[in-house]
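A.B. asks: just to be clear, the model below is a prediction. Sequence and coordinates:
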Amino acid sequence: MTLPVDVWAPHATRVELITDDGRSDMSAEDNGWFTASLPAGTRYSFSLDGGPARPDPRSAFQPEGVHGPSEVVDAAAYAWHSGAEIGIDALTSVMYELHVGTFTEAGTLRSAIERLDHLADLGITMIELMPIAAFPGKAGWGYDGVGLWAVHEAYGGPTALQEFVDAAHTRGIGVCLDVVYNHLGPSGNYLAEFGPYFTYAHHTPWGQAINLDGPGSRHVRDFIIDSALRWFTDFRIDALRLDAVHALIDDSEYHLLAELSDRVDELREETGRPLRLIAESDLNDVTTITPTRRGGYGMDAQWDDDIHHALHAWLTGERHGYYADFGESSTLAKALTEVFVHNGTFSSFRGKHWGTPVPADVDPRRFVAFTENHDQVGNRGMGDRPSERLPAPLVAGGAALLLLSPFTPMLFMGQEWSASTPFPFFTDYAENELAHAIREGRRREFAEHGWTDLYGPDAAVPDPQDPATVTSAVLPWDERETGIHARMLAWFTSLIALRRETFGDGETEHVITPSYGDHWFAMRRGPLIVILNRGEDPETIEVADGHIVQAFTADDTDATTTRTDVTVPARSSVILRIGAPTPRWRTRVLV
């Protein structure tokens, strides 16, 4: 069976197809397209006007890496075990972000399948895979991808992704894929040789912007949109997380995000599956999730960093960098009730007023909240997790605020047992110049962000190019069965079950009404109250008719209740239910 092999190369007068059988001219079509067909499994490259061999921009597989030939893949050949109608809605899910390369020792999609039962038992219903598009080398975070249609060879390639999604769906778990359309990495990026994929009209932190509104941009937009739709169709992905959409600069009347949203709406109606688009945006602007028919970009949800910053700064006391405006109890209360802390207020980190208010009628499930993710752990100076610095009961309390909030909660891999491993930044560039630039860049960031003050003057940022940096991030699965790790895993599992039992799919009529003191914080949602005491002394807080559901305390002292109040031990966390007690949920975890 042969399959079409097409390429858009509007600047070329001749495109040759290179295979093991030699070179042959491709057929020139309208609008700069060249076409041919090849059997599945054939490795091939393109030559533009006699130039060097280049991989296919729409390659499904790069078996020899991003600089090598592409391989024809018949995505329809995979025999699915789960039904085509299966779809898991990200907006009713508990999400779990993982990095394929360090999730297991083998670091592949197939080895990750072996851990799906753990995630199902935990209560996870949506896995978010960090980028798996082909990127340079074997190890990396994936945000320097250059083969945006391909599945990274070291992870197992496209068939392995289909197997992973299939296995997840059979367990009732959906899969969200992190995709990067705002820039390409510096190594293996050949798009500019094929056509006007980039423009100097706009600038991003990565240099030239993707050409979304200039000459030739129709084909560039199709390159992105077709890629996104293909993940939903060929791989049955349930959701896409779009990296840094604020860097998708588009001055046209029909913004790329709005067009993509409308196209996904059509596919959602056609398939009957709840396909979702989740944006990462730094703008704190509700326009991102406003439907296109009302002038918005139509994203289904967006990440909310302000909730993370408010909770992290309150728990840890850190105030450097972008934490400068966070840390007070009142700020945490604002984040939990108003979604954005900077909703038109002055941001000292940015040096300007920032953000817009979120209307009260916006479904809070449209905001993905977290206490850990790849950014907030990996972009720390040492890649250390909060559990390395915080007492376990406060880590547990932060998890309770997250998992019992009305937002869509997301965990980061290993968080559920307070994994002892860090998640530092790492790369695998073969080019010495790039490797040096990455090392120096991380050193500068270490100094500029004030990490020396936190870690000490002798601390040194891990070398991103050192294989030991990658190895340090591999999850130690055996530790989840012992000591504090096992206790934390039991806590997270029970919290997720409590969330589902109490709130179901997260009905929006449940609201948060926080109260707080100098060293304690309380959040109420529906019949549940979460109280954290970060102080060195017990706190007695007025709560009428509260019954302890769960408590995570720092010593042998119990949390206690009367008909009018609750006493929370020092550096401890408690969950109460207002009204009739539910003994089956009473779980006390001592550390």
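C.D. replies: Cool, the structure landed. Numbering: from 1, shown residues only.

A.B. asks: CA only for contacts and neighbour counts going forward, please
C.D. replies: OK.

A.B. asks: and stretch 63-76, what's buried?
C.D. replies: Neighbour counts over stretch 63-76 (16 or more other C-alpha atoms under 10 Å) mark 63, 65, 66, 67, 68, 69, 70, 71, 72, 73, 74, 75 as buried.

A.B. asks: mind checking the SS state of residue 411?
C.D. replies: Put simply, residue 411 is strand when judged by DSSP: H, G, I helix; E, B strand; the rest coil.

A.B. asks: for comparison:
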Amino acid sequence: MHIGSQYLGDRTCNFTLWAPLVGEVAVHLVAPEEKFIPLQKDERGYWHGKVSNIEPNTLYFYQLEGQTDRADPASHSQPEGVHGPSQVIDHSAFKWNDDQWQGIPLEKMVIYELHVGTFTKEGTFEAVIPRIPELLELGVNAIEIMPVAQFPGERNWGYDGTFPYAVQNSYGGVNGLKQLVNACHQQGMAVILDVVYNHLGPEGNYLWGFGTYFTDHYKTPWGSAVNFDTAYSDGVRHYFVQNVLYWLENFHLDALRLDAIHAIYDFGAKHILAEMADAVAQLSQQQGLKRYLIAESDLNDTRIIRPQTVGGYGIDAQWSDDFHHALHTVVTGENIGYYQDFGSLEQLAKAYRHAFVYTWDYSPHRRRYHGNDTSGCLASQFVVCSQNHDQVGNRMLGDRLSSLISFAALKLTAAAVLLSPYVPMLFMGEEYGETAPFLYFVSHSDPNIIKGVREGRKAEFSAFFDASGQEPPDPQAVETLERSRLNWEMRHEGKNRALWLFYQKLLQLRREIPALTNLDLNDLEALVIEPEKVLSLRRWCENSQVLCWLNFSQQAVEITTNLPSGSWQKLLDSAEPTWGGRGSQLPEKLSTEEQQTLVLNPESVVVYSND
């Protein structure tokens, strides 16, 4: 059953609202002419009505109890923002040209996370399209768009959205997103959308007025939890399951990334994530095109991705924060907050072998045991990165790795991710060493909310700015967004160009070398050479084999190794001038006849293959 407004053609539209506690509902048409059409309530609390003589783009509210106007909770468009009327959308009017699109298997994806508002100067869906060819040239084949559900104003990360079905008007609305997906598919690029089902933002959240969508049984960082398992939760579950299908069906999206599912509370016999997974599996079967759900979770819980037949939820993949944290701490030396749980190279080696570092191990930061075993899970079920919107943007100054570590270490970090056996994700701009920060920004209209956001950011980082003398940038200021825009032209210059080419080469090797294409944790060996701070990584697939040495020391080091049999040819050396390095002493070929002593440059990576 579709909810919201469903335009049927022939100037006819169905309206469906779930509001079981409301005694009277009418559709209040406000433009092009004003009308009130009463709706009828069924036994499950859904209000229905078929309205004639209505055109696409008609503006409307739902009038509750004969007096209160509310926008449609399942509004497809909010052209006047979160406080304005909803708009009837004719989804059949858009002409798709992606009939030949067959999708990209999850295990083949290289994901590129971007924020529409800062990826280009224009900050629109349409402005992303001209950059798709260069991302494809780099080796990216899937873009992941940060949330676009309608939020207050024009500036926001997207996690303060209050209309989960409506496409942000300032980005280009419904047609703008469809145009972007259509263009991507025509060129061979998959599209993933970030969606938020754990909370709604504070401004324009009119779902509160319906009395059933939230519960005080659980608390989240944003207040009361979404009601997935208490009284009247059936309509809430339907609302969000239909939202999953809405995005995949109407916008031809290839996957959804589910934000912070650790803040989704459901103790029912069938978890809401399992219900979503079932719905997506059924849609994939019906359309003959596999769609995916990718979860973000800090639980290190493999139940999320295990099949429902063994008690899991059946989600296709999840992020591995542990991989990021282990890598970040090794290259930066930071140990504040949750980073205090990390910092050793052996932890990074464990992340290569098991995806998680904490697999029911004691966590000093949490002061408890954390995580569970990943045995039996596929490497392609984990997404890894060295940077993302959270890990950059939730720093006080939004500083990227390019401002924290050396150029050599940037290449080393890129290799650590792209040589891993997991699905890699890049954060926009990292491929050329973008120097602009990615800051937290909003554009609320409520003075109290603006004040609360400002004070909250200051309180969160009080220890940092007291020590540094700097304060967090004002999240409400338009300059904060402007500072976060990419300097796209940097990719053509000097070391930035060399870094871009280095990423491109790594992605080429990942596509072409069977040992790197093969995402199998059983065909991998990750060992630490101490005290040299070298990670030795060996991966193989049938007759293809690669050896990688990643030197995380800031000094040149000597290592002695006995090579597996075969003829070993150097494929990549980050210290070579081609990649902006100072030169390398490593030979082009290695012999297996005798023990080898190799000199590895500071913060460098070298890859040999016996193909």
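C.D. replies: Everything's here; your move. Small disclaimer: the values here were computed from a predicted structure and weren't measured.

A.B. asks: one step back: which of the buried residues of stretch 63-76 of the first structure lies closest to residue 517 of the first structure?
C.D. replies: For the buried residues of stretch 63-76 of the first structure, the residue nearest residue 517 of the first structure by C-alpha to C-alpha is residue 66; the value is 54.8 Å.

A.B. asks: how many neighbours does the nearest residue to that closest one once chain neighbours are set aside have?
C.D. replies: Nearest residue to residue 66 of the first structure, sequence neighbours excluded (C-alpha to C-alpha, 6 or more residues apart in numbering): residue 188, at 5.5 Å. The number of residues packed near residue 188 of the first structure is 20, by other C-alpha atoms under 10 Å.

A.B. asks: and residue 188 of the first structure, what's its match in the second structure?
C.D. replies: By TM-score structural alignment, residue 188 of the first structure lines up with residue 204 in the second structure.

A.B. asks: mind listing what its match touches?
C.D. replies: Neighbouring residues of residue 204 of the second structure by C-alpha atoms under 8 Å, 6 or more residues apart in numbering: 82, 83, 151, 152, 162.

A.B. asks: one more time with 6 Å, if that's ok
C.D. replies: The neighbours of residue 204 of the second structure, taking C-alpha atoms under 6 Å, 6 or more residues apart in numbering as the test, are 82, 83, 162.

A.B. asks: list the contacts for the second one?
C.D. replies: Spelled out, that is residue 83 of the second structure. residue 204.

A.B. asks: roughly how far apart are it and residue 163 of the second structure?
C.D. replies: Distance, residue 83 of the second structure to residue 163 of the second structure, using C-alpha to C-alpha, to the nearest Å: 11 Å.

A.B. asks: which SS state does residue 540 of the second structure fall under?
C.D. replies: Three-state assignment for residue 540 of the second structure (three-state DSSP): strand.

A.B. asks: kindly report the same for residue 446 of the first structure.
C.D. replies: At residue 446 of the first structure the chain is in helix, as set by three-state DSSP.

A.B. asks: neighbours of the corresponding residue of the first structure for residue 306 of the second structure, just the number please.
C.D. replies: With TM-score structural alignment as the criterion, the equivalent of residue 306 of the second structure in the first structure is residue 290. By other C-alpha under 10 Å, 18 other residues sit near residue 290 of the first structure.

A.B. asks: which non-adjacent residue is nearest residue 290 of the first structure?
C.D. replies: Using C-alpha to C-alpha, 6+ apart and skipping the chain neighbours, the partner closest in space to residue 290 of the first structure is residue 296 (4.4 Å).

A.B. asks: can you say which helix or strand has that neighbour in it?
C.D. replies: Per DSSP states H and E: residue 296 of the first structure is located in neither a helix nor a strand.

A.B. asks: count of residues packed around it?
C.D. replies: Applying other C-alpha under 10 Å, we find 17 residues neighbouring residue 296 of the first structure.

A.B. asks: tell me the secondary structure for the alignment partner in the first structure of residue 136 of the second structure?
C.D. replies: Residue 136 of the second structure maps onto residue 120 in the first structure when the alignment is built from TM-score structural alignment. With three-state DSSP as the basis, residue 120 of the first structure sits in helix.
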